[in-house]
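Q: Predicted model, plus sequence, below.
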Amino acid sequence: MKLSVIITTYNAEEWLHKVLVGYSVQTIDDFEIVIADDGSTDKTKAVLALFSNKFKYPIVHVWHEDKGFRKSEILNKAILKTNSDYLLFTDGDCIPRKDFVSIHLKNKEVNYFLSGGYFKLPMDVSKAITDNDIETQNCFNVSWLKKQGLNLNFKATKLTHNRYFAAFMNWLTPTKRTFNGHNTSCFKKDILAVNGFNEDMQYGGLDREVGERMFNNDLFSKQIRYSAICIHLDHSRGYYSQEGWNKNLAIRAFNKKNGVVKIKNGIEKLP
């Protein structure tokens, strides 16, 4: 297979259902879905069962017990369960446009990771999206979103279907080419080389930190913010804590200053 899509989730069955509909209508099918499940109930298994025959390859469900926010750990476990040499990381609240996987494959390049973005929706519009709206791609249509009551601004340009305009905006945007957990792809060997995600980190920049260590390992990044489009469904963030955020910032600052490539508490537990 050409690619493994790693989707993180935690007790968000309604959103995960919509996301999987998005992957079921991709323009290519030579990829697998790997669910990195941070301790969800059996309701998530029920959703996955609905999609068991919708993909070319079986869905891989990687689960561990709910012991609080352990996203880095479940991502590392998911990476080891993938069956391809190229990985696309995203979240269970991000519906992909039908060309999402193909854009990542088209732009992949040795010694690079790809940095994508998202278009964020409010809760009422997130709820309004039906399976049919995803299958017909209405939910990526600016006119349709406006009819749902969305107040549009410049950020709606991310929904462009013009690849030349998208390429120009990728070049123009001041947004940094970071490793984004909702929309990033890389070669598996490159994330293994930095020992995966840092399990000392909880919510707040844990994805960016991986990219920063990749930079320390002489990798580059490529901007596809306006080309690989996904829409972000709204949700609360009950796992946020300022203390945890400050700890993560300190880890990132240390790793940048010291050129850290491999962290100790990652895929491998180093001495």
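A: Okay, I see it. Computed from a predicted model, the values in this text were never measured in an experiment.
Q: drop to CA atoms for contacts and neighbour counts, all remaining ones
A: OK.
Q: Mind checking which residue lies nearest the centre of this structure?
A: Geometric centre of the chain, nearest residue: Thr90, 1.5 Å, by C-alpha atoms, centre = their mean.
Q: That one and Lys147: what is the separation?
A: Distance of Thr90 to Lys147, computed by C-alpha to C-alpha, to the nearest Å: 27 Å.
Q: can you tell me which helix or strand the closest residue to Lys146 other than its chain neighbours belongs to?
A: Distances taken as C-alpha to C-alpha, 6 or more residues apart in numbering put Leu152 closest to Lys146, at 7.0 Å, once the chain neighbours are dropped. Following DSSP states H and E, there is no helix or strand that holds Leu152.
Q: quick one: the helices in the protein?
A: Using DSSP state H, the helices of the chain run over 13-24, 42-50, 71-81, 100-107, 123-128, 131-135, 142-147, 163-172, 188-193, 206-216, 242-258.
Q: Around Asn258, how many other residues sit close by?
A: By other C-alpha atoms under 10 Å, 10 other residues sit near Asn258.
Q: Next, report how far stretch 191-202 is displaced from the centre of its chain.
A: Distance of stretch 191-202 from the chain centroid (C-alpha atoms, centre = their mean, to the nearest Å) equals 16 Å.
Q: Now do the buried residues in that stretch.
A: Buried residues in stretch 191-202, counted by 16 or more other C-alpha atoms under 10 Å: Ile191, Leu192, Val194, Asn195, Gly196, Phe197, Asn198, Glu199, Asp200, Met201, Gln202.
Q: Please apply the same query to stretch 4-14.
A: For stretch 4-14, by 16+ other C-alpha under 10 Å, it's Ser4, Val5, Ile6, Ile7, Thr8, Thr9, Tyr10, Asn11, Glu13.
Q: Included below, for side-by-side comparison, is a second structure:
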Amino acid sequence: MDISIVLATYNWPQALERVVKSFLSQQTQASFEVVIADDGSKDDTKHLIDQVKSTSHIPIQHIWQEDQGFQLAKIRNKAVVAAKGEYIIFVDGDCIVPSYFIQRHYELAKTGFFVGGNRILLSENFTQVVLEQKINLADKSLLYWFVKRLSGHCNRLLPLVKRALGSWRESRQKWQGVRGCNIAAWKMDIIAVNGFDESFTGWGYEDSDFIIRLLRAGIKRLDGRYYAPLFHLWHQENSRGQEQENLSRLQQVIDGTHTQAHVGINQYLT
């Protein structure tokens, strides 16, 4: 099984460097690539990606679109089409992953299911230290994170406590609680629901819409908590000027019955 990491980014190359480096530190038997889904970043992001690609031992693609506001759904769709893997893991460009992240998702992957993982939030001060000192968080021990928790540099430890695989992971079939920064799904299932709905522009709820439609199409949820966590760098909140409009659009999805995105990935398929 080949895996593609779809890594969304926008104008934060300092964070993107740490995230990509964490993927270069993976210990896994899986074959994977990184597809950077760039929603219109400036040239400094491209320069960073070119630099990393020149020394990377894994394939890296850079999919860019013109900056026309927050269009995460659109750039994710384009990245999925470009992805060579049959299994897609969606990660945000401000989320550093532990060295076992891909291997754990590889072990969770199951036909007919998508996976929702969870995250640990890092403090503002610790985020600044990580970026300035270029700390590699991918291989840090549980003891390291225990100290950081006591120091207030992260919000919790429980996601790092590994729980065994089992049927209990298939029991929760609600869309609530799935984080867009840590989702995995089969490429054929993503295409089957027409990908992400590009009607959602600006911040908010395109991930929830996607999950609702997957569930409605018969793709079940497999719980990735306590197995495949990641570390979310602190940042100021994105503009939420479109939140109410997107929330209203999501409510229409909840009240509806459709599985297909209104404006989705099919337009990019040949």
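A: Here it is on my side, so go on. Values in this document were obtained by computation on a predicted structure and should not be read as measured data.
Q: related to what we said a few turns ago, to Gly181 of structure 1, which of the helices of structure 1 lies closest?
A: Closest to Gly181 of structure 1 of the helices of structure 1, according to C-alpha to C-alpha: helix 206-216, at 5.3 Å.
Q: The closest one vs structure 2 - mean distance after superposition?
A: The superposed helix 206-216 of structure 1 is, by mean C-alpha distance after the TM-score superposition for structure 1, a mean 0.7 Å from where its aligned residues fall in structure 2.
Q: helices or strands up against that helix?
A: Judged by 3 or more C-alpha pairs under 8 Å, 6 or more residues apart in numbering; DSSP states H and E, the packing partners of helix 206-216 of structure 1 are helix 188-193, helix 242-258.
Q: repeat that with 10 Å
A: If you count contacts as 3 or more C-alpha pairs under 10 Å, 6 or more residues apart in numbering; DSSP states H and E, helix 206-216 of structure 1 packs onto helix 71-81, strand 112-115, helix 188-193, strand 220-223, helix 242-258.
Q: re earlier: now distance to Gly39 of structure 1 too, for the buried residues of stretch 191-202 of structure 1, in CSV please.
A: Formatted as CSV, the buried residues of stretch 191-202 of structure 1 follow (distance: C-alpha to C-alpha, whole Å):
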residue, distance to Gly39 of structure 1
Ile191, 23
Leu192, 24
Val194, 25
Asn195, 23
Gly196, 20
Phe197, 18
Asn198, 18
Glu199, 16
Asp200, 18
Met201, 17
Gln202, 15
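Q: Most widely separated two among those?
A: Spatially, the most separated pair among the buried residues of stretch 191-202 of structure 1 is Leu192 and Gln202, at 19.7 Å (C-alpha to C-alpha).
Q: Ile134 of structure 1 corresponds to which position in structure 2?
A: Using TM-score structural alignment as the criterion, Ile134 of structure 1 maps onto Leu137 of structure 2.
Q: Tell me who's in contact with that match.
A: 18-19, 21-22, 25, 96-99, 130, 144-145, 230-231 (C-alpha atoms under 10 Å, 6 or more residues apart in numbering).
Q: try it again with 7 Å
A: Shown in contact with Leu137 of structure 2 (C-alpha atoms under 7 Å, 6 or more residues apart in numbering): Pro98.
Q: and the nearest residue to Gly204 of structure 2 once chain neighbours are set aside, how far is that from Asn182 of structure 2?
A: Spatial nearest neighbour of Gly204 of structure 2, excluding adjacent residues (C-alpha to C-alpha, 6+ apart): Glu243 at 5.7 Å. Using C-alpha to C-alpha, Glu243 of structure 2 is found at 21 Å from Asn182 of structure 2.
Q: what's the answer for Leu7 of structure 2, then?
A: 10 Å.
Q: so what sits against both of those two?
A: Phe90, Val91.
Q: Please name the residues that touch the nearest residue to Val19 of structure 2 once chain neighbours are set aside.
A: Once flanking residues are discounted, Val19 of structure 2 sits nearest to Ile96: 4.6 Å by C-alpha to C-alpha, 6+ apart. Going by C-alpha under 7 Å, 6+ apart, Ile96 of structure 2 touches Arg18, Val19, Ser22, Leu230, Phe231, His232.
Q: which of those residues has the most neighbours?
A: Highest neighbour count within the contacts of Ile96 of structure 2, by other C-alpha under 10 Å: Val19, with 26 neighbours.
Q: coming back round to it: now tabulate the helices of structure 1 in a markdown table and tack on distance to His64 of structure 1.
A: Formatted as a markdown table, the helices of structure 1 follow (distance: least, C-alpha to C-alpha, whole Å):
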| stretch | distance to His64 of structure 1 |
| --- | --- |
| helix 13-24 | 17 |
| helix 42-50 | 12 |
| helix 71-81 | 7 |
| helix 100-107 | 27 |
| helix 123-128 | 28 |
| helix 131-135 | 29 |
| helix 142-147 | 37 |
| helix 163-172 | 37 |
| helix 188-193 | 21 |
| helix 206-216 | 19 |
| helix 242-258 | 22 |
